[in-house]
Each structure stands twice: as C-alpha cells, then as structure tokens.
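1. Kindly generate the corresponding structure for this input.
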Amino acid sequence: MQNDVIVVGGSYAGMAAALQLIRARRTVLVIDAGLRRNRFASHSHGFLGQDGMDPAEIAASARAQLMAYPTLTWVDGRAEAAGGVKDAFAVTTADGAQHEGRRLLFAVGVTDQLPEIEGMAERWGRSIFHCPYCHGYELERGRIGVIATGPMSVHQAQLIPEWGEVTFFTNGALALDDAARADLKSRAVTIEETPVRRIEGHADVLLADGRTLSFAGLFTASRNAPATPIAGTLGCEIDETPFGTQIRTDATKETTVPGAFACGDVARTPHSVSLAVADGAWAGAQLHRSLVF
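-> The predicted model follows:
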C-alpha cells in the first residue's frame, strides 16, 4: 500500500502534522521509535491548555486522538533508511519492513549533546534544563546556575536573571570581553571562572578548587543534532546553526529533496513543545497542499 504521507517521528511535531493530514482524509503512516526528547521531564510547562501536565500523558492523549481516525496507521519502530523520489518514497524500518509513500515528513527530533561534566546527564530534564520559559518559574526565584558551552551561553546568562539570582560558570568554554562582563554585572550576574568538576545532589556544583555551590536549578545550552541521520542519507541538506545542526527547510517546511518535508526541533530553533506543535501543524497543512496542487 502506498500512503499519501509517511511521518518519521511520532512526537509532538509529527503528531500535529499527521492530524492536519488525516483530517483532510489523507492516508498517513507514522513510524515512531518512542524516544521523546522530553521523556526525562515529569512536567511540561508553557504549552497552553496543558501547563504542568506530564509530557508522557500529553503524548499518549494525542496519539489516542489520532488513532480515532481511520486513515492513520501507526508503527512502533525505528526508521533505518529512506529512499526514492517525490511520489515514490520508501522507508525501511529496523525489522526489515518497507513502507511506501508519496511524501515524507521528518519529525525525528534532536539529541542533546551536553557538556562532559560528571553528573549532568542523569539530571538533564530534572534539575538541569535548557529552556527558562519551560522550567524557570518552578525555581521560585531561587539561586540558578548557568554552565557555559560556548558564546551563545552569554545570552542565556543575560536572560535567566528574570527567574532568579544567577551565577554564570564560564567553565573554559568562552572568554568574556569587557563589554560582556559589564553587561552581566549590570544584571547582577555573578561570574565564576573556576572549572566545574561535577554535579552532585539536586543541583550542587562542585568546583575544581573544592568549593560546592548549591542551586535551585541549573541551565546549560546543549548542542543539538538530528536524532537520526535518516534525512541526511536521503540527501537533505543539513545546516549548521549556533545551536548545532538541523535539517534545512523552506517556508513551507520542504527540505532540499522535493517531496520530503521536516518539522519540529529538527528543523527550527528555538525549541519547546508549543513551538514544535505549531511547526508540525503548519507542515501538515503544507504537505496537504503539495498533494493537492
């Protein structure tokens, strides 16, 4: 069977796109490996109508709503390869099955490449975050640490004082010029240049000189990359951004391969659930138009 659209990735952006298409009575196959980016977080914030909800519950409810439509098929599995051309694409899953579609949509999400600091990975999404709009309010204007990963971290340190008293750990990731130092000082940001040794407890930063500084939460700017290379192997161009790499798309969310589209975190910055849903909804409508016109 040839589907109208194969959606690779069934998280928020992919499901939002699929919803537009199945409501246009198009046949849609969603292939999902089940690894949502925010699977480590227990609460999702900043998404209108779902503020404070468990993100797993949001995803499960959305999937149940999609499954009520007869033209949707859902495959739990990992898409390993994609080939073909517009109107004749094929996606192969890890079990060897091949699925055909007239259009492709990559909504595979991204991986977060964190600083190599002991104790950081296991606290990611729990007491260490990237988005203050998603998690800053719950820190109750307490002490917040920002751990630098590069020049973009200065912007993070400038913004986060809106949510609490900030200490900026440069951690050897950048050299601050006089202008940046003056700006951070004007925002009451404490600059700490002693290297970070590891993270302990809830959000305790152990420094190389033996000091331990405790915080309500920590922020860092992870570097992102597509969660799977499948779009690149099809031939889609990948762009370098200040945040990492992402799939290049035009205003309609079409990639550089005709008939293949991309949306969500893998195709835009900045990242949040609400922005991913909006991007997916737009991509779904544009995919439908490409089938009509």
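2. For the rest of this, base every contact and every neighbour count on C-alpha atoms.
-> OK.
3. wouldn't Ala79 be in contact with Gly10 here?
-> No: counting by CA atoms under 8 Å, Ala79 stays clear of Gly10, with 11.3 Å between them.
4. now Pro195, nearest residue through space, not along the chain?
-> Once flanking residues are discounted, Pro195 sits nearest to Asn171: 4.6 Å by CA to CA, 6 or more residues apart in numbering.
5. And Asp112, by the same measure?
-> Leaving aside its chain neighbours, Asp112 sits nearest to Asn224 (5.0 Å; criterion: CA to CA, 6+ apart).
6. To compare with the earlier structure, here is another sequence to fold:
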Amino acid sequence: MYDAIVIGAGPAGLQAALTLGRMHRSTLLLDSGEYRNGTVLHMHNMVGEDGAPPVEFRATARAELAAYADVEVRDTGATGISGSTEAFQVALADGSTVDGRRVILATGVADDLPAVPGLHDLWGTLAFSCPFCDGHEHAGKAIGILGAAPRAEHLIGLLGRFVGDITVFPVDEAFADEDVRGLESKGARVSSTPVVSVEKDTEGVRIRTDDGERVVAGIFVAAGSMRQRAPFAADLGLAMLESGSIEIDEFGRTSIPGVFAAGDLAHRASLPGPMASVLLAAAAGQLAAVGIIQSLA
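-> Sure, this is the predicted structure:
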C-alpha cells in the first residue's frame, strides 16, 4: 500500500513525486512515456531551464528521484482506477495492480490539431500554440496563424508587438467578412482561401492555399483544441469545468476525496482555463503533493 500513486511523469508528476519523497511518503510514479511536449526540442519560459530540451529535463528529474528510497518509478501507464480514499486500486498497463491511499492524476492533455496535411509533422518544432513558450524565438520574423478568428485575434494581440508580418489562414472554410475586418484591424493580413497544406521549408514553413503559397518562420495554431489524455476523470465522475479540465482547489483536490490532479489537465474554477507552462505544471504538482501530505497527517 503506497501513500500515493502518481499517474503521469511530466513536470507535474515528477515534482509531486519529489515533494512526496522528501517527506518520506511511499510513492509510486507511473511513467507511460507519453508527454504533451514529447515532440518539442527546447522548452522556454522556465527559469533556470530556459531553452533546455524537455527530454533532458525529464532525465535529470528521474535521476534526482533515484536518490529517494521512498519513491519508486515504473515505466508503465495506468489503465483504470477503482476504490476510494485510503484504498485505491490502480490497474497498470503491464497487467498488474497496485494499491494506494491517495492518487494524483498528472496525465496531462492531448492537443487535437486541425486536419491540415503536414501539420502533425511540424508540431512542436515549427508549429506551436503558446506565445509565451515560443513567441520570442520569432521576434522580427514573419509568422502564420491558422484560424479560428477569436483565438487568432488573441494571438495577434500578444505576438503583434514583436514579431514581423502576421498572416492569418482560415481552416476548412474562409473567414466571414466580419472576422476578416477584425483581424485586419489588428494589423494582420488575412488569406482569402483556407490553408491546404503546410511543410518544412529552408526558411521555415511553406503554407499553401488554393490561390498561392507563403513562407513564414513558424506558425501558431489557433484552431486546435485539447482534451484529457487519459479517461480517468470521466471514469471516476470527477467534477469538470467548461474548459474541459478537472476542477480542483488550491491544493489540487478534486471532487472525490483522496483523488488529486495537477498540471494541464486541471485548474481552479476562478481561472478561465489551464496555462501551458512547465513551471506552472511543476508548481501544481508540488501543491497537490502538499495537499496529500496534509491529508495523510
């Protein structure tokens, strides 16, 4: 019987395991090998690690956890959760089961990209969603934004101060006249036809439409969405927010006693949505671990 089972080994899960280990709470960390930033070459906006490869960040964290006898790491995912506080049972992908008094969900979210040929191949290297994570690298450079109009306007407001030319490309169908006027009023160019495909170019990204093509340094995706990477929130019947995220309090507590959540998959109701940030995910993992330690005491 572990004091805590942490499902997910991204920044939130790694930090939660570290905090629990430092307080000598028996902890099992499950690492499925799936990460939201798995294709990203360099992470940014993380003090002390700005520009570091995420794979090195995870390796360093794993090495640090090895120094704590109370933390066990298994390279397998979870397939199901049953039971209740003080007696949770977690089924593992390797066919075994483990028991824990508390559970932290840190499985993160998955990004659902628009069906644009070539986009998946560029995701995390030349195609991005977060201006805080990847905007600075495009200072003074031409960029493209792939619809939708409201989110595109938000990105223009954040990026327009320091990037070069911005061209917004609709996805699936052309923008309405009202949307075009709104985007142009923000200083962006607007393609009259939807994007057909994107591909890597020597100068960045080549974006093709039915009436031409344009090469930009990188693209930001405004038309994508995100979803829970794992089914546990639905399986457990956790309270959810309109953003599609798990509702938590300040210490990561969910609507079910003993189940905590941390990282991109959860946020407080006072916030409009989760913020994609390694630093904030790690902080959320630490708070959830503190919440568990308090509850166990």
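7. circling back to that earlier point, neighbour-wise, which of Ala79 and Gly10 of the first structure wins?
-> The neighbour count for Ala79 of the first structure versus Gly10, taken as other CA atoms under 10 Å, is higher for Gly10 (29 against 24).
8. Look at that one and tell me its secondary structure.
-> Three-state assignment for Gly10 of the first structure (DSSP: H, G, I helix; E, B strand; the rest coil): coil.
9. aligned partner of it in the second structure?
-> Gly10 of the first structure maps onto Ala9 in the second structure, with residues paired by TM-score structural alignment.
10. what ranges do the helices span in the stretch 51-200 of the first structure?
-> Listed in chain order, the helices of the stretch 51-200 of the first structure (DSSP state H, counting those that start in this stretch) span 55-67, 132-135, 153-159, 178-186.
11. right, and the ones you listed - which one's nearest Ala107 of the first structure?
-> Between Ala107 of the first structure and the helices of the stretch 51-200 of the first structure, the shortest gap by CA to CA is with helix 55-67, which sits at 14.2 Å.
12. thinking again about what came up before, verify the contact between the match of Gly10 of the first structure and Asp31 for me.
-> Yes: the criterion here is CA under 8 Å, and Ala9 of the second structure meets it with Asp31 at 4.9 Å.
13. intersection of neighbour lists for the two?
-> Common contact partners of Ala9 of the second structure and Asp31 (CA atoms under 8 Å, 6 or more residues apart in numbering): none.
14. And the lengthiest strand in the second structure against the first structure, how far off on average?
-> Across the second structure, the longest stretch assigned as strand under DSSP state E is strand 97-105. By mean CA distance after the TM-score superposition for the first structure, the fitted strand 97-105 of the second structure averages 0.5 Å away from its aligned residues in the first structure.
15. What is the equivalent residue in the second structure for Leu66 of the first structure?
-> The equivalent of Leu66 of the first structure in the second structure is Leu65 (alignment by TM-score structural alignment).
16. Please name the nearest non-neighbouring residue to its match.
-> Excluding its sequence neighbours, the residue lying closest to Leu65 of the second structure (CA to CA, 6+ apart) is Leu18, at 6.1 Å.
17. Tell me the secondary structure at the one you found.
-> Three-state call for Leu18 of the second structure (three-state DSSP): helix.
18. just the strands in the stretch 151-293 of the first structure please.
-> For the stretch 151-293 of the first structure, the strands defined by DSSP state E, counting those that start in this stretch occupy 165-169, 190-192, 196-200, 204-207, 212-214, 217-220, 223-226, 238-241, 244-247, 260-262.
19. Make JSON lines from the ones you listed and add distance to Ala24 of the first structure to it.
-> What follows is those, written out as JSON lines (distance: least, CA to CA, whole Å):
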{"stretch": "strand 165-169", "distance to Ala24 of the first structure": "49"}
{"stretch": "strand 190-192", "distance to Ala24 of the first structure": "54"}
{"stretch": "strand 196-200", "distance to Ala24 of the first structure": "49"}
{"stretch": "strand 204-207", "distance to Ala24 of the first structure": "51"}
{"stretch": "strand 212-214", "distance to Ala24 of the first structure": "52"}
{"stretch": "strand 217-220", "distance to Ala24 of the first structure": "41"}
{"stretch": "strand 223-226", "distance to Ala24 of the first structure": "29"}
{"stretch": "strand 238-241", "distance to Ala24 of the first structure": "30"}
{"stretch": "strand 244-247", "distance to Ala24 of the first structure": "26"}
{"stretch": "strand 260-262", "distance to Ala24 of the first structure": "18"}
